[in-house]
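A.B. asks: please work out how this folds:
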Amino acid sequence: MTVETLATHRLHGGTLRYCRHASTSTGTPMKFTVWTPARDSQGGEGPFPYLVWLSGLTCTEDNFTVKSGAYEYAAKHGMAIVAPDTSPRGEGVADDPAYDLGQGAGFYVDATQAPWAPHFRMYSYVTKDLLEAVDGAFPLDPARRGIFGHSMGGHGALTIALRNPGLFNSVSAISPIVSPLNCPWGDKAMTAYLGAERAAWRAHDACALIEDGAGESFDEILIDQGLADSFLESQLKPELIEAAAAKAGRKVTVRRQEGYDHSYFFISTFIGEHVSWHAERL
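C.D. replies: Prediction:
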């Protein structure tokens, strides 16, 4: 799979690249960033353990790359980070005027409903096309790969990891949507992309997946949630994943952070701890 490098920047001793490639899953060009360190934790030049970051509603590949401050911490641990766009884009790709549906709001599912089905296949994109592209083009170690994300991307990270423990060795999330079956964002997006039959949604609901025994190989899932988050009670509901984990005998750690909201100010405060947490497991 051919990867085109659009821009290159030196950052924290490593190299940040903005990239584009053709996705078979979405049928569109897709963009991502990849940061690789100069050395791994043992002083080697790779292949490097790496993390895939999934961003939230309205984001592109650029939001995390510019705002998170993650690369300083990744450099300390000799880890690479890949950050893809959140949806297909371009001429002929369906869209909606609302911020929480359509372009910028792919929800990391494979749509089955019109007009979304031809291009909105972000689950397949992340689990197949993206990994094939970066593993072939950069010095990354697919045997030491983790995934994390924020909000809609936290939902994506949790569900993709739980369904694919062979692809990912660790998973964490910041302010994730833990149960699309039980929140307005999920109800709107899943109905549009997957149809009104709610049984089809379970494969994209972290709480339901844990209840169904998915991803039992993960020793722990880490979640950070701000208590000043305006979406906490209506959309995010971390108590639901705690209850699902307790019932299933699984370890999910939800750290509730006083005074923090849903923004990148919150992400940038705790991103270093998430990178370190993954480094211990990779």
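A.B. asks: rest of the way, CA atoms for contacts and neighbours
C.D. replies: Will do.
A.B. asks: wait, residue 266 touches residue 258, no?
C.D. replies: No - when contacts are counted by CA atoms under 8 Å, residue 266 is not listed as touching residue 258 (10.6 Å).
A.B. asks: just the strands in the chain please.
C.D. replies: 3-11, 14-22, 29-36, 48-54, 80-84, 140-150, 170-174, 221-226, 252-257 (DSSP state E).
A.B. asks: one step back: so residue 266 and residue 258 - more neighbours on which side?
C.D. replies: residue 266 (20 against 11; other CA atoms under 10 Å).
A.B. asks: residues of stretch 194-209 that come out buried?
C.D. replies: 194, 195, 201, 202, 203, 204, 205, 206, 207, 208, 209 (16 or more other CA atoms under 10 Å).
A.B. asks: nope, stretch 96-109 is what I meant
C.D. replies: Quick answer for stretch 96-109 (16+ other CA under 10 Å): 100, 101, 102, 103, 104, 105, 106, 107, 108, 109.
A.B. asks: mind listing which of the residues you listed are in helices?
C.D. replies: Here DSSP state H is the test, and the buried residues of stretch 96-109 give no hits in helices at all.
A.B. asks: just the closest of those residues to residue 232, please.
C.D. replies: residue 100 (16.4 Å; CA to CA).
A.B. asks: now the other sequence, so there's something to compare against:
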Amino acid sequence: MERVERHVCHDGYQEVWKHASPTLQCEMRFGIYLPSAALRGQPCPVLYWLSGLTCTEQNFITKSGAQRYAAEHGLIVVAPDTSPRGDEVADDPSYDVGKGAGFYVNATRQPWATHYRMYDYVVDELPALIEAQFPVTQARAISGHSMGGHGALTVALRNPARYRSVSAFSPIVAPSQVPWGEKAFTAYLGDDRQAWKDYDAVELVKAAAERLPLRIDQGGSDEFLDKQLKPELLRAACDAAGHPLELNLRSGYDHSYYFIASFIGEHISYHARALR
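C.D. replies: Next comes the predicted model:
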């Protein structure tokens, strides 16, 4: 590991680290916010944040304003990149497949399968690295935006014992039924739609054995709401399965980080209560 950035922020440090990832077979970066308690060596709970299409580890740490609230609650916040990176990593000319668009799946089709294993990276490798290198407790939460909201929901639904709480902004809740997901899943997983269900929150809710509550904030003026996001599909699935869901439709807000910055404090407070 090598630290490549450090900035004092709300009496803590916002850092960026790079490391060799055996899971993704490339060099990866992640942002980590360390509140003052962590700098004193006090173990802190961790909130993992998964970003959306075209993002890197930088978008959330520079635009969300999350550090202020993480400092107040004594949370470490970890924000990884959204895909494998490097000249040897397969890519696509479009923005919604390839670099910046890992979709938090384990790809099974070439040329993607060699490097695109973001699900294993988020669930196993990255937490193990964080827990070995930083003063953290075993209490974890997960959140994300858009493609990252999809990732947060599917990771938490498949691993409810690993996370105390989950939330999402503007998530792709049913990737098997919308253009973004259909394109990415066909590329990474092939044409077998049965395999897609492992990475689809609507499908996972139907079979969930545990009832980890889901919290979602969705902008009412989001330009992707009707075609790509379709939160009503998750509401219907949760109602049918009796799965707890808090779905907040925020009038006037769009898909941008202005929306995230407006409500990230509420989300971090939500996770802080669960992580105590």
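A.B. asks: TM-score for this pair?
C.D. replies: Scored against TM-score structural alignment, normalised by the length of the second structure, the superposed chains reach a TM-score of 0.97; 275 aligned residues with a CA RMSD of 1.2 Å.
A.B. asks: picking up where we left off before, need the buried residues of stretch 96-109 of the first structure in JSON lines (columns: distance to residue 231 of the first structure).
C.D. replies: Shown next, in JSON lines, are the buried residues of stretch 96-109 of the first structure (distance: CA to CA, whole Å):
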{"residue": "100", "distance to residue 231 of the first structure": "13"}
{"residue": "101", "distance to residue 231 of the first structure": "17"}
{"residue": "102", "distance to residue 231 of the first structure": "20"}
{"residue": "103", "distance to residue 231 of the first structure": "21"}
{"residue": "104", "distance to residue 231 of the first structure": "18"}
{"residue": "105", "distance to residue 231 of the first structure": "16"}
{"residue": "106", "distance to residue 231 of the first structure": "19"}
{"residue": "107", "distance to residue 231 of the first structure": "17"}
{"residue": "108", "distance to residue 231 of the first structure": "20"}
{"residue": "109", "distance to residue 231 of the first structure": "21"}
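A.B. asks: show me what contacts the most centrally placed residue in the first structure?
C.D. replies: By CA atoms, centre = their mean, the first structure has its centre lying nearest to residue 54, at 2.5 Å. For residue 54 of the first structure, the contact set (CA atoms under 8 Å, 6 or more residues apart in numbering) comprises 83, 84, 85, 86, 147, 148, 149, 150, 153, 154, 156, 157.
A.B. asks: kindly report the same for residue 268 of the first structure.
C.D. replies: Residue 268 of the first structure neighbours (CA under 8 Å, 6+ apart): 67, 68, 69, 70.
A.B. asks: shared neighbours of residue 266 and residue 258 of the first structure, anything?
C.D. replies: residue 226.
A.B. asks: show me where the stretch 151-276 of the second structure has its helices.
C.D. replies: 179-189, 193-196, 201-207, 231-241, 257-275 (DSSP state H, counting those that start in this stretch).
A.B. asks: and of the ones you listed, who's closest to residue 129 of the second structure?
C.D. replies: Once the helices of the stretch 151-276 of the second structure are compared by CA to CA, helix 257-275 is nearest, at 19.7 Å.
A.B. asks: counterpart of residue 54 of the second structure in the first structure?
C.D. replies: Under the alignment (TM-score structural alignment), residue 54 of the second structure maps onto residue 58 of the first structure.
A.B. asks: any idea how far its match lies from residue 181 of the first structure?
C.D. replies: 21 Å (CA to CA, to the nearest Å).
A.B. asks: gap between the residue nearest to residue 123 of the second structure when sequence neighbours are not counted and residue 66 of the second structure?
C.D. replies: The shortest distance from residue 123 of the second structure to any non-neighbouring residue, by CA to CA, 6 or more residues apart in numbering, is to residue 155 (7.1 Å). Residue 155 of the second structure is 21 Å from residue 66 of the second structure, where distance means CA to CA.
A.B. asks: more neighbours: which of those two?
C.D. replies: Between residue 155 of the second structure and residue 66, counted using other CA under 10 Å, the more crowded position is residue 155 (26 against 20).
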